[in-house]
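**Q** only geometry, no sequence info:
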């Protein structure tokens, strides 16, 4: 699902963490209201106003606990705004611009700094500073208002900026590590995990009547290449093959390295006959693109490819792999450098070790 502008720029980094923090902030704010009411005395209409706000905060906390994980990330931008409105409303109702009221306003600011994306955090900071300024300058003498706001702006502003920058740096590092974990460092292809996730999505979505095809690709006699030329040449061969695959596949193909010399290509929205032609074209492309090694020698490579298709041969990912594996086994058994026979005509057999 496409992210909205609000989700992308001001929404929460993590809905789960935002929901938990939102519940905590609502409960903490409710406790602050009750403590402030007990310490200042139960006075007139403000007393009932405070009770109403406390119940409202508790209701928000309950709603978040019950349904918060279903909310889009941008909704958590509204949570600290709501909390801030409640706390400011209490202060205006009680005509109180003292330290407790100003300290209470830091809760939404710190929430925004820890949970929201940078723009959302800074908007939250600006909003709360503005509301605190309106409160203090309307209820305090100008000298006292300037003094209170100077302290608040320096301490809370610096805290918000430092937490926001630290949170952003941590999130960016986490996203970088997650991205790196999804890419094979040698070939630049995606890892088995990413390929499997894409395959699960393509099979379950069923968004194309053509179905989904999987090509399993095994480098012929790869062990011999490593033994004869050394592992650096073997690594160069894998990178060379990865480039050939990328050059001969359509943009929406997912190309991955399963491990060792096994590669795979996922073709969503592709029927079996088209996938078979693609596989044969790949065999020819690899055969016609030798790798030039350091001494100028041309190293001729070849691959064996197994082809499977969902839903005609498989209903889930394990069946799709098993079917492609049978086809790959037939390609190896038939002499390598070719595409295997259709597995549905052979019966699915257990995984067999590559023949080399």
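**A** Done, it's in. All values reported here derive from a predicted model rather than from experimental measurement.
**Q** switch to C-alpha atoms for all contacts and neighbour counts from now on
**A** Fine.
**Q** residue 129 sits in which helix or strand?
**A** Element membership of residue 129 [criterion: DSSP states H and E] is helix 118-139.
**Q** buried residues of the helix or strand residue 59 falls within, list them for me.
**A** Secondary structure from DSSP H and E places residue 59 in helix 44-67. For helix 44-67, a neighbour-count test (16 or more other CA atoms under 10 Å) marks 46, 47, 50, 51, 53, 54, 56, 57, 58, 60, 61, 64 as buried.
**Q** and the helix holding residue 129, what's buried?
**A** Applying 16+ other CA under 10 Å to helix 118-139 flags 118-125, 128-129, 132-133, 135-137, 139 as buried.
**Q** closest to residue 287 out of the buried residues of helix 44-67?
**A** Of all these, residue 287 sits closest to residue 64, with 59.6 Å by CA to CA.
**Q** specify the local secondary structure of residue 174.
**A** helix (DSSP: H, G, I helix; E, B strand; the rest coil).
**Q** swap in residue 73?
**A** Applying three-state DSSP: residue 73 is coil.
**Q** isn't it right next to residue 4, touching?
**A** No: Residue 73 lies out of contact with residue 4 (CA atoms under 8 Å); the separation is 9.4 Å.
**Q** the two: who's more crowded?
**A** The neighbour count for residue 73 versus residue 4, taken as other CA atoms under 10 Å, is higher for residue 73 (25 against 13).
**Q** counting contacts, what elements does the host helix or strand of residue 203 pack onto?
**A** Per DSSP H and E, residue 203 falls inside helix 192-205. Contact analysis of helix 192-205 by 3 or more CA pairs under 8 Å, 6 or more residues apart in numbering; DSSP states H and E lists strand 254-259, strand 262-268, helix 317-333 as its packing neighbours.
**Q** same for the longest one, what does it pack against?
**A** Helix 317-333 makes packing contacts with helix 192-205, strand 212-219, strand 303-310 when contacts are defined by 3+ CA pairs under 8 Å, 6+ apart.
**Q** here comes the other one, which I'd like you to weigh against the first:
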């Protein structure tokens, strides 16, 4: 079961397991200490009931961090509920229904509100209030403990509410920072980090794809030709407009499984999954033709024809380091630039042991950009 999606799981399982270990350790030490000074029968009852609790707590300290993720996720939800049962049992065994004894119910609520998601924290808070009510009902049936139940329940509710509000603000902040880190603010394309993650999944899949897909993965690298000259001639705002314009053209030709990223400056990349080398080359040629046929309209009323150089790297199915596919696409891009820019370089095949020289290079596709209209 996916505990995180159910709203019950821990926000950070490792941190929750670490906190649970400390709580279990302190609880195991607190049981014999709390029995000091009690009357003889009460001490015996406390230790008789507390000994299994101590054993379970110490076992939890030793094992909770080493358990499989699914088992640990379930245990982190059950731990505060088991803690509530333990507190109820010990309080009834010692016949202590005071507010001081009921404060121990705040410990499971504090853990849940700090480490569990909203639904799990609310469930634990409700069980804590029920545990206090059960203890008071058993030990003080005359109704004298109602005010103690109200006070402790109020504290539990405040702890849960305040910590959940803080956790929600924290989650929104983290989500905003992740979104900012994954999107280029100018073009709206994803960043290099997102592209690398997608490439890693395509080139080094954890689970082999069904059906034995033999098409492979392609990486297309491109940049604007003479981008510095555009900035120097028309100004940096026009240069920014050119990048936004190019990003829009890339997104227009991108399907749902295509990842389009800005690497930095005027460099952009496109990841094509389940794609043959021929399909990648044709996709790059179509992109080049589209860029040349869609000039950038400027505020002066003139159109600025943009030129791009494109490199294509392709990897056959099977594990392949990201660096090798990047190197293949970069070699193709360098060939396009070396031949005069404004063209698609020959497709390079990524290889773990690349040959010193390409065997038979694919002819370059050259497009001469038409002159810009004044």
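**A** Happy to help now that I have it. As the structure is a computational prediction, the values presented were derived from the model and not from experiment.
**Q** and residue 311 of the second structure, what's its match in the first structure?
**A** The alignment partner of residue 311 of the second structure in the first structure, by TM-score structural alignment, is residue 306.
**Q** hmm, back to that, go through the helices and strands packed on helix 192-205 of the first structure and name the closest to residue 197 of the first structure.
**A** It is, among these and with distance given as CA to CA, helix 317-333, at 9.7 Å.
**Q** what residues of that closest one count as buried?
**A** Buried residues in helix 317-333 of the first structure (16+ other CA under 10 Å): 317, 319-332.
**Q** between strand 212-219 and the helix holding residue 203 of the first structure, find me the angle.
**A** For helix 192-205 of the first structure against strand 212-219, the angle by axes from the mean of the first three to the mean of the last three CA atoms, to 10 degrees is 150 degrees.
**Q** one step back: want to try JSON lines for the helices and strands packed on helix 192-205 of the first structure, with distance to residue 343 of the first structure as columns?
**A** As requested, these are exported to JSON lines (distance: least, CA to CA, whole Å):
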{"stretch": "strand 254-259", "distance to residue 343 of the first structure": "20"}
{"stretch": "strand 262-268", "distance to residue 343 of the first structure": "17"}
{"stretch": "helix 317-333", "distance to residue 343 of the first structure": "5"}
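**Q** ok, which of these comes nearest residue 196 of the first structure?
**A** Short answer: helix 317-333, nearest of these by CA to CA, at 7.6 Å.
**Q** give me the contacts around that closest one.
**A** If you take CA atoms under 8 Å, 6 or more residues apart in numbering as the criterion, helix 317-333 of the first structure is touched by 196, 199-200, 203, 214-218, 304-310, 313-314, 337-344, 346-352, 354-355.
**Q** against residue 162 of the first structure, how distant is the residue nearest the centre of the first structure?
**A** Nearest residue to the geometric centre of the first structure (CA atoms, centre = their mean): residue 175, 7.4 Å. Using CA to CA, to the nearest Å, residue 175 of the first structure is found at 20 Å from residue 162 of the first structure.
**Q** got it, and residue 208 of the first structure?
**A** On the measure of CA to CA, residue 208 of the first structure and residue 162 of the first structure end up 48 Å apart.
**Q** pick the most deeply packed of the helices and strands packed on helix 317-333 of the first structure.
**A** Compared across these, strand 303-310 shows the largest average neighbour count, a mean of 30 (mean count of other CA atoms under 10 Å).
**Q** that one against the second structure, how far on average?
**A** If you overlay the two and look at strand 303-310 of the first structure, the average distance to its match in the second structure is 1.2 Å (mean CA distance after the TM-score superposition for the first structure).
**Q** who does that strand touch, helix- and strand-wise?
**A** strand 212-219, helix 272-287, helix 317-333.
**Q** quick one: map residue 333 of the second structure onto the first structure.
**A** Checking TM-score structural alignment: residue 333 of the second structure goes with residue 328.
**Q** roughly how far does the residue nearest to its match when sequence neighbours are not counted sit from residue 200 of the first structure?
**A** Excluding the flanking residues, the one nearest residue 328 of the first structure by CA to CA, 6 or more residues apart in numbering is residue 306, at 3.7 Å. According to CA to CA, residue 306 of the first structure and residue 200 of the first structure sit 19 Å apart.
**Q** repeat for residue 186 of the first structure
**A** Taken as CA to CA, the span from residue 186 of the first structure to residue 200 of the first structure is 25 Å.
**Q** burial count for the counterpart of residue 282 of the first structure in the second structure?
**A** By TM-score structural alignment, residue 282 of the first structure lines up with residue 287 in the second structure. Residues lying near residue 287 of the second structure (other CA under 10 Å) number 21.
**Q** check contacts around the residue nearest to residue 328 of the first structure.
**A** By CA under 8 Å, 6+ apart, the neighbours of residue 306 of the first structure are 215-217, 324-331, 339-341.
**Q** wait, residue 276 of the second structure sits on residue 219?
**A** No: with contact defined as CA under 8 Å, residue 276 of the second structure does not count as touching residue 219 (11.0 Å).
**Q** give me the common contacts of those two.
**A** Common neighbours of residue 276 of the second structure and residue 219 (CA under 8 Å, 6+ apart) are residue 314.
**Q** the helix holding residue 203 of the first structure to helix 317-333, inter-axis angle?
**A** Going by the same axes, to 10 degrees, helix 192-205 of the first structure makes 120 degrees with helix 317-333.
**Q** angle of helix 192-205 of the first structure against strand 303-310?
**A** Going by the same axes, to 10 degrees, helix 192-205 of the first structure makes 30 degrees with strand 303-310.
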